[in-house]
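Student: Here is the input, now give the coordinates:
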Amino acid sequence: MSKLPNSIMLGISAAIGLLMTTASIAAPDKIVKIDGSSTVFPITEAVAEDFQKAMKGAVKVTVGISGTGGGFKKFCRGEIDIVDASRPILEKEMADCKAAGIQYVEMPVAFDALTVVVNPKNNWSNVITVAELKKMWEPAAQGKITRWNQVNPAWPDEPIKLYGPGADSGTFDYFTEAIVGKAKSSRGDFTASEDDNVLVQGVASDKNGLGFFGFAYYIENQKKLKAVAIDAGKGPVLPSTKTVEDGTYQPLSRPIFIYVNIKSAEKPEVREFVEFYMKNADALVKEVKFFSLPAQAYTSNLEHLSKKKVGTVFGGKPGVGLRIEEVLKREASL
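Tutor: Sure, this is the predicted structure:
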C-alpha cells in the first residue's frame, strides 16, 4: 500500500484536530443540570444563555420545567445540581433530601405576583375577592360550582372554564395554600398543565376561561389576556411593581428561589454559574418581567454558599403573605 504524501497526512491530522475541537465545543463535558418551576424558568434560562456565551461554549447549562415538585424529586435524588422553585421546599422534600444526604443552600432570586387572568371578552369579573376564588377552586366546588353566577349572582349564567398548573407545580401549591387554605387542596376538574404557555392559550381562546400563573407569563401575553384585581378585604389591587414592593398585592405576592446542592457547588462550573446568576440577577430578573430583590439579597446568597449555610428558613411551609423585607429578614437569620 502506497504511503500518502506528508502534505496530505498533515492536512488530515489538522482536519481531525479541528473536528475534535469542534466536537469539544459542541458537546462540553462540563454540564450544569437544572430543573423545576416553569415560573422561575424564564429567569434561569436568561442567566443560562448569558453564562454559556460568557464561557464561550465550555459549559452547557440545561434547564427543564417539570414543576417545582417534579424538580425537587430529581434534586433530592441527586439527579440535578440546582432546582428552580416557585415556593419554599416542603417538609416531605426536606425529609427526602435528608434521607439521600442532599444538603442545599436556599437562595431567593426574585418576587413574583401570582396573577389571576381572564379572557379580554370577560367584562364582568374585573375584580375577584379571595372568598370568590376559594368558592371556585376549593374541593367542594367540583361538579357543583360550574357557572359564573353560582360564584356571584351579578355574573352571567355562563359556564366557568378553569385553567391552572398541575399538581407538581409550586404555583399550584402556593395558590391553594393562599386561597383555599391548604396546599394541594383543590377541585380536580380543571384543565391542568405544568407548561404555563398551555394555560395562556387556554384562557386566551375561551371567553369563559379563568386561570392563574406567574406575572411574567401574563405580561408576555397581555394583549390576549386580562389581569383581575384581587380583593383580600382592603379593596381591589392589581399586580404591579408598586403593589408587590409595597406589600399590598396580597396574598398572591411570593418569593421565588433556586436551591443549590452544596456538593454540586464544589464543581467549578456550578459555582461559577451560581456566582454569575447572583451578580447578574438584578438586570436579568427585570428583563424577564419579574421583581428583583435588593442588591444585598444576592450578595447574602453568595455568602451563604461560601460559608455553606445550608437549610431553609421556612420550616417546610409555603410562606404565604410575606413581604420582600420579611423574606430577607428570615434569610439573614440562617
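Student: CA only for contacts and neighbour counts going forward, please
Tutor: Will do.
Student: Going by residue numbers, what spans are helices in the chain?
Tutor: In the chain, the helices defined using DSSP state H lie at 6-26, 41-54, 67-76, 91-99, 130-137, 148-151, 170-175, 196-204, 215-220, 241-245, 268-287, 295-306, 324-332.
Student: Which secondary structure elements does the third one sit against?
Tutor: Contacts of helix 67-76 with other secondary structure elements, assessed using 3 or more CA pairs under 8 Å, 6 or more residues apart in numbering; DSSP states H and E, are made with strand 30-36, strand 82-85, helix 91-99, helix 170-175.
Student: which one of the ones you listed is the most hemmed in?
Tutor: Mean neighbours per residue, mean count of other CA atoms under 10 Å, is largest over the helices and strands packed on helix 67-76 for strand 82-85, with a mean of 32.
Student: ok, now how distant is the nearest residue to Leu252 once chain neighbours are set aside from Glu158?
Tutor: Setting aside the residues directly before and after it, Leu252 is nearest to Leu114 in space (CA to CA, 6 or more residues apart in numbering), at 5.2 Å. Leu114 is 25 Å from Glu158, where distance means CA to CA, to the nearest Å.
Student: got it, and Leu133?
Tutor: 17 Å.
Student: now swap in Asp112 and tell me
Tutor: 31 Å.
Student: More neighbours: the two, which one.
Tutor: Asp112 (26 against 13; other CA atoms under 10 Å).
Student: and the closest residue in space to the more buried one that isn't next to it in sequence, how many residues sit next to it?
Tutor: Spatial nearest neighbour of Asp112, excluding adjacent residues (CA to CA, 6+ apart): Arg254 at 5.4 Å. Per other CA under 10 Å, the neighbour tally for Arg254 reads 29.
Student: let's see this one next to it:
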Amino acid sequence: MCTSGMKDTAKILSTLLVSLTLVAMGSSCGSAEESLRGTVSLDGSSTVFPISEAIAEEFNAVKPRVRVTVGVSGTGGGFKKFLAGEIDINDASRPIKGSEYAEAKASGQKFIELPVAFDGLSVVVNKNNTWVDKLNVAELQKIWQPGSSVEKWSDIRAGWPNEPIRLYGPGTDSGTFDYFTETINGKSGASRPDYTANEDDNALVRGISGDQYALGYFGFAYYAANQSVLKIVPIDGGNGPVEPTQTTINNGTYSPLSRPIFIYVRETSLDRPEAAEFVDFYIENAGLVAAEVGYIPLPDSTYQRAKERVANRVTGSAYIEGPENIQDNLIDP
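Tutor: Have a look, this model is predicted:
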C-alpha cells in the first residue's frame, strides 16, 4: 500500500513538473514574442499611405507592443518632417529632390531609398461623363499648364459640352503633384492654381464622383477602389491611348504616367530593434500588400535586393548621385 502510494505520488509530481515546464516554456515564448516594444513613425505620401497603413496593421497583429503611426502630409510635407528628425520613415510617391538631398547631406543625415511598388498616375472623370474617351499629353498640358485658358470642356476639343470644367488634384506638397507637373508641363510644380487641391485622395474621389463635369488625377489604387463611381481616361503618350491596368503599368506601356513609389528610411532608426524589424517586415510583405490595395508589386528579386540594402546599410539616392555611386541600384532612374 505504502509503495503503491509513493508511486502514485511520484507520477503526480512528475506530471505536475512536466505541466509546469510547459507553462514556463509557453510563458517564456510569449514574453519573448511580446518583448519588442516602442514606436515607429511614418508620414508622407497619400499614394503610398494605403500600403503603409495595411502593413502597419499586419505588423501590429504580430508585434502588438510596437506602436506604428502612419500620417499623411504629402511627400514634400513628409520629407520636411523626415529631415527635421521627426519621423523614422517617409512615404514618397517621387524620388527625393535635389534640394531635400542637399539638406540631408548638410545636416549629416543618412537614409536608405527603397522602392516598394509601381503606380500608374490615373486621370479620371465622373462616371456619368459620356464624352471623354481619351486624352493625349498635349491636351493634358493644355488643361493643366500655368496660365491655361481652358475653362469649359469645349475648350479642349470641339464637340464636347459647352460646360465649365472643374478640376481636382493633389496639393503642392504631394509627390503626385510634382510627378504630374514635371511629366506633363515640363517642370515640377508648374500648374494652374485654380483647381480644388487636397492632400487626401479620398476627398478628391468624393469631389469628382459628385460632379459630372469634374476631372482630376491621383494614384491608381484610389481609382481601383472606386471604379463604381469613377471613369478612367486612357492616355495617349504617343503610341495610342492606353488605360492604366496592372499589366500596362508593370510593362511600361502606360506612358508617361507610370512610376515607382518609395519609402525612405532613416539609417539611425535601424539602430532601434522595433524599427529594424518593422522595415524588414515591410519589405517582406510589400509585394502582397501592394497588390491587395491596387498597386503593382515589384519583382521578387527587387524586394530581395532591398532586404540586402537594408542589411548592409546602403545609403543615398540613385536618383541624385547616379546609379554608379549606389552599391545596388534597385530600379533604373
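Student: Just say which of the helices of structure 1 is most tucked in.
Tutor: Highest mean neighbour count of those: helix 170-175, a mean of 29 (counted as mean count of other CA under 10 Å).
Student: and for that one, what span of structure 2 is it aligned with?
Tutor: Helix 170-175 of structure 1 lines up with residues 175-180 of structure 2 when matched by TM-score structural alignment.
Student: After superposing both structures, state the mean offset of that stretch relative to structure 1.
Tutor: In the superposition against structure 1, stretch 175-180 of structure 2 averages 0.3 Å from its aligned positions (mean CA distance after the TM-score superposition for structure 1).
Student: quick check, distance from that stretch to the centre of its chain.
Tutor: Average the C-alpha atoms of stretch 175-180 of structure 2, do the same for its chain, and the two points are 13 Å apart (CA atoms, centre = their mean, to the nearest Å).
Student: cool, stretch 143-160 of structure 2 as well?
Tutor: 31 Å.
Student: Stretch 101-111 of structure 1 too?
Tutor: Distance, centroid of stretch 101-111 of structure 1 to centroid of chain: 13 Å (CA atoms, centre = their mean).
Student: before we move on, back to that, would you mind putting the helices and strands packed on helix 67-76 of structure 1 into CSV with distance to Val285 of structure 1 alongside?
Tutor: Output for these, formatted as CSV (distance: least, CA to CA, whole Å):
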stretch, distance to Val285 of structure 1
strand 30-36, 17
strand 82-85, 14
helix 91-99, 26
helix 170-175, 18
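Student: how about the ones you listed, which one is nearest Pro294 of structure 1?
Tutor: Ranking the helices and strands packed on helix 67-76 of structure 1 by their distance to Pro294 of structure 1 (criterion: CA to CA) puts strand 82-85 first, at 19.3 Å.
Student: Which stretch of structure 2 lines up against that closest one?
Tutor: Matched against structure 2 by TM-score structural alignment, strand 82-85 of structure 1 falls on residues 89-92.
Student: post-alignment, the matching stretch versus structure 1, mean distance?
Tutor: Averaged out, stretch 89-92 of structure 2 is 0.3 Å away (mean CA distance after the TM-score superposition for structure 1).
Student: Could you list the residues in contact with that stretch?
Tutor: For stretch 89-92 of structure 2, contacts defined as CA atoms under 8 Å, 6 or more residues apart in numbering pick out 41-45, 47-49, 52, 74-75, 78-79, 82, 175, 261-266.
Student: The same query, at a cut-off of 6 Å, please.
Tutor: Stretch 89-92 of structure 2 has contacts (CA atoms under 6 Å, 6 or more residues apart in numbering) with 42-45, 48, 75, 78, 262-265.
Student: how far does it sit from the chain's center?
Tutor: Using CA atoms, centre = their mean, the offset of stretch 89-92 of structure 2 from its chain centre is 8 Å.
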